[in-house]
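Chemist: Structure, please.
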Amino acid sequence: MDFRREWSRLRGAMLRWNNKVGWMEFPSLTISAGLTRTYTLAYKLTDNTAERWTSRFIRFKNKNHKAYYGGARLMYAAFPPLLEDMNLRPRDCVLVAALSSSETAADPTRQIPYIACQLAETVGAACAIDAITKQQHSRIHNLYKADQREAELDKANYVSSKLPASNVFVFDDFITRGGTLSRVAQAILATNPRSKVYGVALAKTERLLYCPNPDNGHVPARWDEIWAAGEAEVP
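Modeler: Predicted coordinates for the structure are as follows:
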């Protein structure tokens, strides 16, 4: 193998992003059909679990109650400025949530759907987490080959009902290649063809091996304080 050529290929394949009021704005993902843009707070580095933000995201994924509060408080603080910077009127926006593998409709008490609805109320947008349905499928996190993950996601068969606004924000916890968000987006557009669909997540999952020099140095210092204060709310 020509390692220099392979390294160059990997660098070229690295997804580019823009800093948008602290958020990572991805114009496209590996799989991004139907998505206008996608926003995440930071990277979740699967091969650097000691990194500060990565360790927080892992605890959130593991349903740690303190991390739930930290993540929620940060989303509540960071999303309104993003929406304002995008110059979108809240009344023209609707917030929905991606579904877990076992769900056929979003559980409003689950953390991400709950955050989406709380944010909708805060900014004056619509909440329609019951608009997205799908079939159950196996967890894709246990599948390491891309074709296996895509085949499993195809079983979900996402469907969207008619939505009350044209700018749709799909909330999820973490994104990797974009397969889930893309399928949700395409389902939304099938029923709401004039919509623009944006992905929103806590983090973009990445590996140091495949993404040269990823770091979370872009994260505003006050975000660290907000997350920490949220965790401190839990005894």
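Chemist: CA only for contacts and neighbour counts going forward, please
Modeler: OK.
Chemist: Over to the residue positioned nearest the centre of the chain. Which of the three states is it?
Modeler: Nearest residue to the geometric centre of the chain (Cα atoms, centre = their mean): Ala201, 2.2 Å. Taken by DSSP: H, G, I helix; E, B strand; the rest coil, the conformation at Ala201 corresponds to strand.
Chemist: now do the one 3 residues further on
Modeler: In three-state terms, and counting by three-state DSSP, Lys204 is strand.
Chemist: shouldn't it be in contact with Asp173?
Modeler: No. Under the criterion of Cα atoms under 8 Å, Lys204 is not in contact with Asp173, lying 9.1 Å apart.
Chemist: Next, the second sequence, to be compared with the first:
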Amino acid sequence: MPPDFDVVGRLIRFNRLDVGDLRLLTVGFRITDQPGEKWTARFNQFKYGENAAVEAAARTFCGAFEGFRYGEDLRIAVVSAISSGHTTLDPRTPAARLGRALAQSRGWEWLPGLLSKTAHPSLSSMGSAANRDSTVDGVYSAAAISGEPGVVLVVDDFCTRGATLADIARAIRASNPDWRVRAASLAKTERADYWQGTLTNAHIPAVLDSAWRGVGRST
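Modeler: Modelled structure (predicted):
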């Protein structure tokens, strides 16, 4: 069976991740053992920082959130995960560009300086899930957010088990206990073999394919 998710408008939602207590909104799957799959190939181009793919991903991500609501008149602030070797957010990274584009498209607050962290090795170089999880455990810190509390939306490029998102949530809650934390990523990293070959991106609507290709409007 494929992983359990709900379709929410143009997004899919995971009600639980392997690590932490966050739910995840995402566009689709980055299927690591099917690199030729259309959306996986696109997500990989984004991962490698190809400028055209980053711009296409931003259009698609923003288009996926059209019509989505956390609540009327609710204050929403957006932050992005920090690259492994950095201690603060580099605005040139794909994840930062994704978060900034989403905040601007929805009129949400963009807080690029809220988070800081200890630099650590790249998780992609680690073989075991336990090592990846422990590497990002306790590395993030968050500043206090002034004013009326609301929702902090944490944006990452890809989510595998949720360890990075969980540590960011821990840091934000420690400094901002009255704020709620939610999570979103461009894609969820999975292996088709693990799900016995049933994993697809067939749920992604045609309007988002057009958004990626820059054809017409995403509405």
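Chemist: picking up where we left off before, what about Lys204 and Asp173 of structure 1, which has more around it?
Modeler: Per other Cα atoms under 10 Å, whichever of Lys204 of structure 1 and Asp173 has more neighbours is Lys204, with 24 against 20.
Chemist: Please name the nearest non-neighbouring residue to Ser32 of structure 1.
Modeler: Leaving aside its chain neighbours, Ser32 of structure 1 sits nearest to Ser182 (5.2 Å; criterion: Cα to Cα, 6 or more residues apart in numbering).
Chemist: Same question for Thr180 of structure 1.
Modeler: Leu153 (7.0 Å).
Chemist: Could you do Ala98 of structure 1 as well?
Modeler: Closest to Ala98 of structure 1 by Cα to Cα, 6+ apart is Asp172, at 5.5 Å.
Chemist: can you tell me what part of structure 1 stretch 182-190 of structure 2 aligns to?
Modeler: Under TM-score structural alignment, the match for stretch 182-190 of structure 2 in structure 1 covers residues 198-206.
Chemist: mean per-residue distance, that stretch to structure 2?
Modeler: Per the superposition on structure 2, stretch 198-206 of structure 1 and its aligned residues are separated by 0.6 Å on average (mean Cα distance after the TM-score superposition for structure 1).
Chemist: In structure 2, what sits opposite Glu25 of structure 1 in the alignment?
Modeler: Alignment note (TM-score structural alignment): Glu25 of structure 1 maps to Arg13 of structure 2.
Chemist: Which is the succeeding secondary structure element to the helix or strand hosting its match?
Modeler: Per DSSP states H and E: Arg13 of structure 2 is located in strand 11-14. Next in sequence after strand 11-14 of structure 2, counting helices and strands by DSSP H and E, comes strand 24-31.
Chemist: if we can go back for a sec, I'd like to know how many residues surround the match of Glu25 of structure 1.
Modeler: Neighbour count for Arg13 of structure 2, taken as other Cα under 10 Å: 19.
Chemist: which stretches of structure 1 form strands?
Modeler: Assigned by DSSP state E, structure 1 shows strands spanning 18-20, 23-26, 37-45, 93-97, 126-127, 132-133, 159-160, 167-175, 196-206.
Chemist: Could you dump those strands into JSON lines with distance to Ala229 of structure 1 added?
Modeler: What follows is the strands of structure 1, written out as JSON lines (distance: least, Cα to Cα, whole Å):
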{"stretch": "strand 18-20", "distance to Ala229 of structure 1": "23"}
{"stretch": "strand 23-26", "distance to Ala229 of structure 1": "20"}
{"stretch": "strand 37-45", "distance to Ala229 of structure 1": "17"}
{"stretch": "strand 93-97", "distance to Ala229 of structure 1": "25"}
{"stretch": "strand 126-127", "distance to Ala229 of structure 1": "26"}
{"stretch": "strand 132-133", "distance to Ala229 of structure 1": "33"}
{"stretch": "strand 159-160", "distance to Ala229 of structure 1": "36"}
{"stretch": "strand 167-175", "distance to Ala229 of structure 1": "20"}
{"stretch": "strand 196-206", "distance to Ala229 of structure 1": "17"}
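Chemist: Report the buried residues of the longest helix anywhere in structure 2.
Modeler: Of all segments of type helix in structure 2, defined using DSSP state H, the longest is helix 51-65. By 16 or more other Cα atoms under 10 Å, the buried positions in helix 51-65 of structure 2 come out as 53-65.
Chemist: picking up where we left off before, just the strands of structure 1: most buried one?
Modeler: The highest average neighbour count among those, using mean count of other Cα atoms under 10 Å, belongs to strand 93-97 at a mean of 26.
Chemist: Which strands and helices lie in contact with that one?
Modeler: Other elements packing on strand 93-97 of structure 1 under the criterion 3 or more Cα pairs under 8 Å, 6 or more residues apart in numbering; DSSP states H and E are helix 111-123, strand 126-127, strand 167-175.
Chemist: I'd like these as a markdown table, with distance to Ser55 of structure 1 appended.
Modeler: As requested, these are exported to a markdown table (distance: least, Cα to Cα, whole Å):
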| stretch | distance to Ser55 of structure 1 |
| --- | --- |
| helix 111-123 | 18 |
| strand 126-127 | 30 |
| strand 167-175 | 13 |
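Chemist: mind checking which of these is nearest Asn19 of structure 1?
Modeler: Minimum separation from Asn19 of structure 1 across these (Cα to Cα) falls at strand 167-175, 17.5 Å.
Chemist: can I assume Pro112 of structure 2 is in contact with Ser80?
Modeler: Yes. Between Pro112 of structure 2 and Ser80 there is a contact under Cα under 8 Å: 7.0 Å.
Chemist: Need the residues touching each of these two.
Modeler: Leu89, Ala96 (Cα atoms under 8 Å, 6 or more residues apart in numbering).
Chemist: what residues are up against the residue nearest to Thr160 of structure 2 when sequence neighbours are not counted?
Modeler: Closest residue in space to Thr160 of structure 2, ignoring its immediate chain neighbours: Thr189 at 4.9 Å, by Cα to Cα, 6+ apart. Residues in contact with Thr189 of structure 2 (Cα under 8 Å, 6+ apart) are Phe29, Arg30, Ile31, Thr32, Phe158, Cys159, Thr160.
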